[in-house]
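>>> below is the sequence, then the predicted model.
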Amino acid sequence: MRIRHIRGMFGLPALLLVSILLTTGCSGVIGPKYAAGFSAVPADCAAALKPAEPAIKAFAGEVYSSATEFEDDDRSVSPYSQYLGCAQNFGTSVLREPLAPHRKPMWRNVEVSYFVSMYPIMAGETTRSLMEREEIDTRSPRPTPVAGIGDDAVTWVKARSPRELTRVTVEFKIGNLSVQVETSGKDWSGVAEAATVFDSAELRADLQSGAESIAKALARQVPSALPTTVLTMPSRTKTTTTTTTTTAIRPVVWDPCLISERSITAAGLEERPDIWASGSDRSRCGWDGAWYRVVAHSTEAPFESSVYENYVNPKPVTIGSRHAVQTHSRSSDLFCVLSFELPVEANIPHAGGRTLEFEASLTESHSRAELCDELVRVVTVLQGDLPPTT
């Protein structure tokens, strides 16, 4: 009788109404129940990557350096979401002695991004499968599931152009937190005539295992480190979004004409004023020797494309405490080049720092071997005046 009376009063199935009243504690307020979710991304890149530090170290291997700085890509905070992107790059573009006769890491790069949605999570709601979303890049292979990482995880290899880095991405979700881990890199080939390897089955295997191990480490430790709250619907009133992007001021190129006259004289050279040129992206200075000419080029161009793509037969050379690469011209025996990598951002990312080259050319009849030996001697005298090199 009582149930029929309630149904008659409210026009609802009585059992359903009783259920609602019990759920709301009979307060008369009927609304959804929200679950707890994450309320913030990590405070900074040190906090973001620290849980995966052992995995990152294992991935980078012999090119790992604890002195490598974090690259803060950007941070974005709004009432609807929070985002943090960080990166670390390990390695060098300069061949080192002794040359390894086998494949070894040249660059190992890690990028990690955190995204927290501030929209509420319904109680009992499950994470939507990442496999159901639209593919990030239709040129790339379809993502594949990865077990044992967060609530849900997928991985894929990014499609690449001929000179791009090979990249492997793992994305996982835990509630309202999404994390992407991207690994990329290059290898030394172990063959001097073909110094760098942009893509290979072995490299892809290294990148995938690295991305998955880093993602697993983050999924295990990050949730306990992030603050949580029961999220409520963000206010629809006008709000302000704060976005922070780290942008370094690009320095001008180093001018080789800054080499002191005393060093030039000690090296047995005479300045050639007609060779001097200077600009924001390149600078040039030249000198005459007894039977050869030396021209120094300082450019914004990255070391890898300047050296390994323009010249042949790269050979590591030690100049004092500096590392350089000696190369030859593709079409002439009259030239020898010594190149240094500067620890300054080049005009193309992920291809090494800026380039400082010393190019020697014959003016009399001597062999290229003699020319290269003389260039090493000259630069050894001048190297105390050079800027820092990698």
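On my side now, so go ahead.
>>> please count neighbours and contacts with C-alpha atoms only from this point.
OK.
>>> and stretch 361-380, what's buried?
Within stretch 361-380, the residues that count as buried by 16 or more other C-alpha atoms under 10 Å are 361-362, 368, 371-372, 374-376, 378-380.
>>> which of those fall within helices?
If you go by DSSP state H, those have 368, 371-372, 374-376, 378-380 in helices.
>>> quick check: the farthest pair among the residues you listed?
Arg368 and Thr380 (18.2 Å; C-alpha to C-alpha).
>>> here's the one I want to compare it with:
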Amino acid sequence: MDTQPQPSREGQGNPQNERDKKFIDLSSICLTQDDIDLPLPLTPTEEEPYSPIVDDPVTQPISGTSLNEEHRLCLAEMESARDKTDPPPLSQKVVLDFLLAVWDLVVLFLSPGPVHGLIAMLIAAFWISWLGPFAVIIAFILTRHWLVISTRHSHAATYGAWPSTMDASCPHYSLIVCGSGGHTGEMIRMVERSIRPDELSHRRWAIGYGDQMSYDKVMEFEHSLVRKFGQRHKIGTFDIEFFHRPRAVHQSWLTTPFTALVSLVEIFKIMTTAPGRHTATGSRYPGVVATDGPGAGFMFLLAAHWLKMTFVVPDDFVKTIFVESWARVKSLSMSGKLIKHFTLADVFIVQYEGILRRLSPNEYYNRNFVVMPGLHNRAPKRGNRAS
């Protein structure tokens, strides 16, 4: 049967003003400001098959993809980890993995040289009295806690709001602790404002099991970096790690110590595991740990403090940042009170002047830190505070 030749697309085109209505506005999706004037592709007509390159440009390679090939691989790998948001069911394998993680931590904490001296002191104290080892352990914990805090205060007084003495040539990654709901949204806004393109950086997002919304928000944010910088700038790499929450909502305080112990072991594992093969750094430990108030944030900062106390990392490494939640207007949250009491944060920031009178001179007030760039001020000394 004879078939009539189909007219070309140009021959059956509509007037320009009507055809423009069918364009997809990709200028805000995958074009930089300098490329907005480039011709845009046509949207598939009803007779044409679906084209993922046109209708779903985010998931398809765009110009300059090779510039961020590692980030694209991270996106694909983390998309495949979507099922990991559900907590693993209790089984023999899970119990074995937990025991192996505990053993790895024991080996890690016993590896530094100064700890070997402590072990020798414990053995010597045992021959004197059975109470001797307990006294040595308590003295060691109190002494190391005081020394780490002293280092933290001295660096804060010397370097100001960002007490960093890390070598810039040493690649490290940032560990970002996500709470549920608004906590994750606040952290993403702060990270979004701090992103610097063309820097070799890695972001490790820590999300609690079962928090599907935080996982979706983080993935959406990482996709947005591709749309914003992906064509002409490097945007670093990222990964997502999951952990059990120290305490669930309405959980009994009697069972909280057990779940907190499980959570602490997983947190140590997250903080002592190097990023994967698709990342921009091979550092085993994070250079920065940031949290904005969820209960798990206290556990992460406590783990970082313990890594310093046991000589696993130097006292001036693994910088800890606590930003009080934007929802706390007049008082600190429970996490904020604990972190402040034990001095676990290198930088402690609140966002409302009503909490300023509760801060010490080593802590900071940053107006509207989440919503908009604020004024970063050191808290006044007690003698200079207004009544």
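Looks like it came in fine. The structure presented is a predicted model; accordingly, all values stated were derived computationally and were not measured.
>>> tm score of chain vs chain?
After superposition, the two chains reach a TM-score of 0.21 (TM-score structural alignment, normalised by the length of the second structure), with 130 aligned residues with a C-alpha RMSD of 6.5 Å.
>>> rewinding a little: for the buried residues of stretch 361-380 of the first structure, give me TSV that also has distance to Pro145 of the first structure.
Shown next, in TSV, are these (distance: C-alpha to C-alpha, whole Å):
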residue	distance to Pro145 of the first structure
Ser361	57
Leu362	60
Arg368	56
Leu371	57
Cys372	54
Glu374	58
Leu375	55
Val376	54
Val378	58
Val379	54
Thr380	55
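>>> what helices or strands is the longest helix along the first structure leaning on?
Counting residues, the longest helix found in the first structure (DSSP H) is helix 201-225. Helix 201-225 of the first structure makes packing contacts with helix 53-60, strand 166-174, strand 177-188 when contacts are defined by 3 or more C-alpha pairs under 8 Å, 6 or more residues apart in numbering; DSSP states H and E.
>>> now these in a markdown table, please, with extra columns for mean neighbour count and distance to Met122 of the first structure.
Shown next, in a markdown table, are these (neighbours: other C-alpha atoms under 10 Å; distance: least, C-alpha to C-alpha, whole Å):
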| stretch | mean neighbour count | distance to Met122 of the first structure |
| --- | --- | --- |
| helix 53-60 | 19 | 34 |
| strand 166-174 | 24 | 14 |
| strand 177-188 | 24 | 15 |
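>>> redo the ones you listed as JSON lines? Include distance to Val230 of the first structure.
Below are those laid out as JSON lines (distance: least, C-alpha to C-alpha, whole Å):
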{"stretch": "helix 53-60", "distance to Val230 of the first structure": "30"}
{"stretch": "strand 166-174", "distance to Val230 of the first structure": "15"}
{"stretch": "strand 177-188", "distance to Val230 of the first structure": "14"}
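>>> residues contacting Val112 of the first structure?
Neighbouring residues of Val112 of the first structure by C-alpha atoms under 8 Å, 6 or more residues apart in numbering: 49, 85-87, 179-182.
>>> just give the closest residue to it, not the sequence neighbours.
Val181 (4.6 Å; C-alpha to C-alpha, 6 or more residues apart in numbering).
>>> correct me, but the one you found touches Ala215?
Yes. Proximity of Val181 of the first structure to Ala215 meets the contact threshold set by C-alpha atoms under 8 Å, at 6.2 Å.
>>> common neighbours of these two, please.
By C-alpha under 8 Å, 6+ apart, Val181 of the first structure and Ala215 have these common neighbours: 170-171.
>>> before we move on, what SS does Asp239 of the second structure have?
Under DSSP: H, G, I helix; E, B strand; the rest coil, the three-state class of Asp239 of the second structure is strand.
>>> so where's the longest helix in the second structure?
For the second structure, the helix with the greatest residue count under DSSP H is helix 132-159.
>>> which SSE is immediately downstream of that one?
Counting by DSSP states H and E, the next helix or strand C-terminal to helix 132-159 of the second structure is strand 174-177.
>>> who are the packing partners of that next one?
Applying 3+ C-alpha pairs under 8 Å, 6+ apart, we find strand 174-177 of the second structure packed against strand 202-208, strand 288-291, helix 295-309.
>>> could you check how far Asn89 of the first structure is from Ser19 of the first structure?
Computed as C-alpha to C-alpha, to the nearest Å, the Asn89 of the first structure to Ser19 of the first structure distance reads 57 Å.
>>> sorry, that was for Glu370 of the first structure
Counting by C-alpha to C-alpha, the separation of Glu370 of the first structure from Ser19 of the first structure is 94 Å.
>>> again, but for Ala296 of the first structure
Taking C-alpha to C-alpha as the measure, Ala296 of the first structure falls 83 Å from Ser19 of the first structure.
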